[in-house]
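>>> got a structure for you, letters missing:
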């Protein structure tokens, strides 16, 4: 966020993507980090008033007018029905996106506080899908070269079409082998394989 200011009930802001992610703007209709930064203007305005933090609750009338924006000028104003309108423009003043009504709900600092005695509802648990796991060897297949997974008994297919054409019954688990990580992170390689 570069700037934020108020004029009566209206909130205005200027936001921009950091240089290191600006090139990714073309991959989205509206980059999520840019939209998030635009909506932070509401939090800053409410913090000045000493109230709770407003969070988006219900959206209606959302329109995308242009894609690939790297910076936005933001106008947030009351919609007259208990919500706000959000208008997003590029640096030339052309419309990028608009929201006819965004209903907000305030969250207090107490609601956001982490309770040390509370058990988390979420956790990470790895379940083996091959080898000594609970999946039978003939109930899974590998898409791609196979590599080390062949030793575990899976069937190998060049792609999804080959799997569907040759299988009487589709396996319960399909493993897509991603190539070696060279010049990128594991998530980047996986995204590239899935998008390709």
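Looks like it arrived, so ask away. What you see is a predicted model, and the numbers here were worked out from it, not measured in a lab.
>>> Every contact and neighbour count from this point should use C-alpha atoms.
Will do.
>>> just the helices in the protein please.
Taking DSSP state H as the test, the helices found in the chain are 19-22, 32-49, 109-112, 160-166, 186-195.
>>> Mind checking these for the one nearest to residue 102?
Distance to residue 102, taken as CA to CA, is lowest for helix 32-49 among those, at 10.5 Å.
>>> Could I get the buried residue list for that closest one?
34-35, 37-45 (16 or more other CA atoms under 10 Å).
>>> of all those residues, which comes closest to residue 7?
residue 45 (10.9 Å).
>>> so who does the closest one touch?
Residues near residue 45 by CA atoms under 8 Å, 6 or more residues apart in numbering: 5-6, 11.
>>> do that again at 7 Å, thanks
By CA atoms under 7 Å, 6 or more residues apart in numbering, residue 45 lies in contact with nothing.
>>> cool, residue 60 as well?
By CA under 7 Å, 6+ apart, the neighbours of residue 60 are 99-102.
>>> Presented hereafter is structure B, for comparison with structure A:
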């Protein structure tokens, strides 16, 4: 009986610590990565800071590389992104919180394609391209965020905006674009501390 009482008093602090109330989510740092970057074969890293219970600022480095996708032999990109988010509800644990935001950033894109005719006559096909360009981009975002009690953050969002090229590799005559629609889909997982 004496051993059981000593064991109980030794384990009591652990039991009481496990019942400690959760701290509010305001003024936290969140480190996360876009899980969809696994498709692009290069990681994306983000650092987000919540300033109060309804606003945050996120800085991200995005990169990716695709081969043989949508009539393109190789597509590579990398850039930085700064996103401000306004949450429609106070940040709390174990509820889905919708948010809207705006973003600005830069992007370097490189596209290489060997042209090909899709029929024997030559009416249907696509040209060869050797393209590289630096751009600035901006737009709006909408997403949902979820915080677990174990400090894990799951964040899904979609963004739509426009990118404008600052300089292009004009050595390719098939490069006529001055801008592009910028669409992003994120499924991020992270840890807040």
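Thanks, I have it. From a predicted model like this one, the values you see are computed outputs, not experimental measurements.
>>> Mind checking the TM-score on these two?
Their TM-score after superposition, calculated using TM-score structural alignment, normalised by the length of the second structure, is reported as 0.22; 65 aligned residues with a CA RMSD of 5.2 Å.
>>> hmm, back to that, any chance of the buried residues of helix 32-49 of the first structure in TSV, plus distance to residue 160 of the first structure?
Listed next are those as TSV, based on distance: CA to CA, whole Å:
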residue	distance to residue 160 of the first structure
34	36
35	36
37	39
38	41
39	41
40	43
41	46
42	46
43	47
44	49
45	51
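>>> I'd like to know which of the residues you listed is nearest to residue 73 of the first structure.
When the buried residues of helix 32-49 of the first structure are compared against residue 73 of the first structure (criterion: CA to CA), the nearest one is residue 38, at 8.2 Å.
>>> Quick check: that closest one touching residue 15?
Yes - contact criterion CA atoms under 7 Å: residue 38 of the first structure and residue 15 qualify, at 6.2 Å.
>>> Now do the helices for the second structure: every range, in order, please.
Going by DSSP H, the second structure shows helices at 2-18.
>>> circling back: of the helices of the first structure, give the one that comes closest to residue 71 of the first structure.
helix 32-49 (7.3 Å).
>>> who touches the residue lying closest to residue 75 of the first structure once chain neighbours are set aside in this structure?
With sequence-adjacent residues excluded and distances taken as CA to CA, 6 or more residues apart in numbering, residue 75 of the first structure is closest to residue 12, at 4.7 Å. Applying CA under 7 Å, 6+ apart to residue 12 of the first structure gives the contacts 4-6, 74-76.
>>> And residue 47 of the second structure, by the same measure?
30-32, 58-60.
>>> If you tally nearby residues, what's the number for the nearest residue to residue 157 of the first structure once chain neighbours are set aside?
Nearest residue to residue 157 of the first structure in three dimensions, chain neighbours excluded: residue 143, at 5.0 Å (CA to CA, 6+ apart). The tally of other residues near residue 143 of the first structure (other CA atoms under 10 Å) stands at 19.
>>> dump the residue contacts of residue 89 of the first structure.
By CA under 7 Å, 6+ apart, the neighbours of residue 89 of the first structure are 72-74, 95-96.
>>> sorry, that was for residue 53 of the first structure
So residue 53 of the first structure contacts 43, 46, 106-108 (CA under 7 Å, 6+ apart).
>>> hang on, the earlier thing: can you redo the contacts of residue 47 of the second structure as JSON lines with neighbour count and distance to residue 164 of the second structure?
Listed next are these as JSON lines, based on neighbours: other CA atoms under 10 Å; distance: CA to CA, whole Å:
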{"residue": "30", "neighbour count": "19", "distance to residue 164 of the second structure": "30"}
{"residue": "31", "neighbour count": "20", "distance to residue 164 of the second structure": "29"}
{"residue": "32", "neighbour count": "21", "distance to residue 164 of the second structure": "27"}
{"residue": "58", "neighbour count": "18", "distance to residue 164 of the second structure": "22"}
{"residue": "59", "neighbour count": "18", "distance to residue 164 of the second structure": "20"}
{"residue": "60", "neighbour count": "20", "distance to residue 164 of the second structure": "19"}
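>>> closest to residue 12 of the second structure among the residues you listed?
residue 30 (31.9 Å).
>>> quick one on the thing from earlier: could the helices of the first structure be laid out in CSV, adding distance to residue 87 of the first structure?
Formatted as CSV, the helices of the first structure follow (distance: least, CA to CA, whole Å):
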stretch, distance to residue 87 of the first structure
helix 19-22, 21
helix 32-49, 10
helix 109-112, 28
helix 160-166, 43
helix 186-195, 32
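>>> and residue 84 of the first structure, which of these is closest to it?
Between these, helix 32-49 lies closest to residue 84 of the first structure; by CA to CA that is 9.7 Å.
>>> residue ranges for the strands of the second structure, please.
Remark: strands assigned in the second structure by DSSP state E are 29-34, 45-50, 55-69, 72-87, 96-113, 116-117, 125-126, 129-147, 152-168, 179-192.
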